[in-house]
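Colleague: sequence and predicted structure below; questions after.
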Amino acid sequence: MAVTAIQDVRDVLAAYPELADVAVLTHVQEPAGEVLVAYVVPSGPGLDLAALHKYVRKTLPGGAVPAAIITVDSIPLDAGGTPQPQALPAPDLRGLLPYRSPETPRQEALCTIFAEVLSRTRCGVDDDFFIMGGESIDAMLIASRVGPEVGLEISMNELFDAPTVAELDELLDRLSTNGG
């Protein structure tokens, strides 16, 4: 991850009014690889993490959105003023998977729909709607776009039950076999 990208993410988070301090670091998490993790110090009690996540997803391009935002009491710094990653809590990134490319035209179309609706630079077939920050309104938008794109209608609840492109593709196979 480029240093300027890390600084850009840090600047976006630092502009959030409920934060007193911010550090953005890269972590290597197998099998996902290198990801951004943000450590934030609230400026007061009652930080709304859901609102912060929403702000970050709306402000940053998908690839720059941190994989995790962790609240801490302070950002430990070394003598040079650089955050000390070893002094910060390790993020729990178990839900992240490596990128897997779409293998069929329908999977390609579904990946494009997921990426566009969730404001991501790309979406792999195993990327989970919920882990990518999907909410009910996003599910409605995806469901409304899938029908015209692939010729089979799905409901928001079906997307909740099949939250990855791979699972949704399998569901669409079943629906087409059963007559839609």
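Modeller: Looks like it came in fine. Residues are numbered from 1 along each chain as shown.
Colleague: please count neighbours and contacts with C-alpha atoms only from this point.
Modeller: OK.
Colleague: mind telling me which residue is nearest the centre of the chain?
Modeller: The residue lying closest to the centre of the chain (C-alpha atoms, centre = their mean) is Met132, at 3.1 Å.
Colleague: what sits against that residue?
Modeller: Neighbouring residues of Met132 by C-alpha atoms under 8 Å, 6 or more residues apart in numbering: Leu118.
Colleague: that one and Glu116, how far apart?
Modeller: 12 Å (C-alpha to C-alpha, to the nearest Å).
Colleague: okay, pairing it with this:
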Amino acid sequence: IAGAGVTRGYLNRPELTKERFLDDPFYPGERMYQTGDLARWLPDGVVEWLGRTDGQVKIRGYRIEPGEVEAALRQIDGVRESAVVARTEGEETKLYAYIEGHDQQTVRTELTKRLPAYMMPSSFIEMRDWPVTPSGKLDRKALPAPAEAAECRAYTAPRTITEMKLAQLWEEVLKNGPAGIRDHFFEQGGHSLKATALVSRISKEFGVQVPLKEIFAKPTLEEIAAVIQELDESPYAAIEPAGKQDTYPVSSAQKRMYVLQQLEDGGVGYNMPAALKLTGPLDRARL
């Protein structure tokens, strides 16, 4: 099969063979879902997922259509051209916005008024010359990689020991090239989860507890370094493993989730299925 329209219900039906599906893909009285997924049926009966028929991507649990972000960018006064591309680096997918006609700080500020935080691009890259195909259309694959754009931004090196250590932590969290003291955490690809990771590393490295809200209020490396220097020392304490026992107490949130699951009479709304491929000898006891 090729194209959209494959449903979970069909894939879970053991009696549904390739021949049965092609002969009559519809079950009277049952609902079909347009998933937007592109797949093909292999000779051994396995359905192989090839991607999407649209540009939709999944970022930190949210399904996002880059075209919607582009449309919001074009509504900003002064933006003459824009493009939004999703790039996957390692296990993380990010949105990158390419803009012309306005500086990235102004565009970011205006875009936050139009889009929720999870749809905000990780980085804004200012363009002068756009790559085009022989037919004159935008060549998205030829747009400069974020690392190339990072080399073009102004860089001011750290001056103090605190700024140097913080810059190293910053680079470990953002993985976005050398960090200068004028760099803005969220403009360089940061978000709330990465801000939490930065706070944790600061606690371990400097022995101080930086409130998460300070990362949002003072997001440049220089400002965060100043906050660190003003805080009283609060030694980092690692969480110790619990002792081995047959049962463990659960949190209030876990109790609530269990009660909701029982009320739904066996619903699977809280199930998060995943498939993992393991290589090498398997220690079944540890698994």
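Modeller: Great, that's in hand. Every value quoted in this text rests on a predicted model; they were computed, and no experiment measured them.
Colleague: hmm, back to that, now do the same for the counterpart of the residue nearest to the centre of structure 1 in structure 2: helix, strand or coil?
Modeller: Aligned by TM-score structural alignment, Met132 of structure 1 pairs with Gln188 of structure 2. Three-state call for Gln188 of structure 2 (DSSP: H, G, I helix; E, B strand; the rest coil): coil.
Colleague: same thing with Ile125 of structure 2?
Modeller: strand.
Colleague: count the neighbours of Trp41 of structure 2 for me.
Modeller: Under the neighbour criterion other C-alpha atoms under 10 Å, Trp41 of structure 2 is assigned a count of 13.
Colleague: quick one: the helices in structure 1?
Modeller: For structure 1, helices defined by DSSP state H occupy the ranges 3-14, 49-59, 105-117, 136-150, 156-161, 165-177.
Colleague: kindly report the same for the stretch 1-150 of structure 2.
Modeller: Secondary structure of the stretch 1-150 of structure 2 by DSSP state H, counting those that start in this stretch: the helices cover 8-11, 18-23, 66-74, 104-112, 146-152.
Colleague: what angle separates the fourth one from helix 66-74?
Modeller: I take that to be helix 104-112 of structure 2. 110 degrees (axes from the mean of the first three to the mean of the last three C-alpha atoms, to 10 degrees).
Colleague: which other helices and strands contact helix 104-112 of structure 2?
Modeller: Secondary-structure packing of helix 104-112 of structure 2 (3 or more C-alpha pairs under 8 Å, 6 or more residues apart in numbering; DSSP states H and E): helix 66-74, strand 123-126.
Colleague: mind putting the ones you listed into CSV with mean neighbour count and distance to Thr112 of structure 2?
Modeller: Formatted as CSV, these follow (neighbours: other C-alpha atoms under 10 Å; distance: least, C-alpha to C-alpha, whole Å):
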stretch, mean neighbour count, distance to Thr112 of structure 2
helix 66-74, 17, 10
strand 123-126, 21, 13
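Colleague: switch these over to JSON lines; also include distance to Ile215 of structure 2.
Modeller: Listed next are these as JSON lines, based on distance: least, C-alpha to C-alpha, whole Å:
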{"stretch": "helix 66-74", "distance to Ile215 of structure 2": "25"}
{"stretch": "strand 123-126", "distance to Ile215 of structure 2": "17"}
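Colleague: tell me which residue of structure 2 lines up with Leu159 of structure 1.
Modeller: Aligned partner of Leu159 of structure 1 by TM-score structural alignment: Ile215.
Colleague: count the residues that sit near that match.
Modeller: Neighbours around Ile215 of structure 2, by other C-alpha under 10 Å: 22.
Colleague: which residues does it contact?
Modeller: 195, 224.
Colleague: tell me how far it lies from Ile202 of structure 2.
Modeller: Applying C-alpha to C-alpha to Ile215 of structure 2 and Ile202 of structure 2 gives a distance of 11 Å.
Colleague: one more: Gly177 of structure 2?
Modeller: Relative to Ile202 of structure 2, and taking C-alpha to C-alpha, Gly177 of structure 2 is found at 19 Å.
Colleague: and those two? which has more neighbours close in?
Modeller: Legend: neighbour count by other C-alpha under 10 Å for Gly177 of structure 2 and Ile202, higher for Ile202 (21 against 15).
Colleague: the helices of structure 1: which one's closest to Pro83 of structure 1?
Modeller: helix 3-14 (12.2 Å; C-alpha to C-alpha).
Colleague: report all helices and strands that that closest one contacts.
Modeller: strand 19-29, helix 49-59.
Colleague: 7 Å instead, please
Modeller: strand 19-29 (3 or more C-alpha pairs under 7 Å, 6 or more residues apart in numbering; DSSP states H and E).
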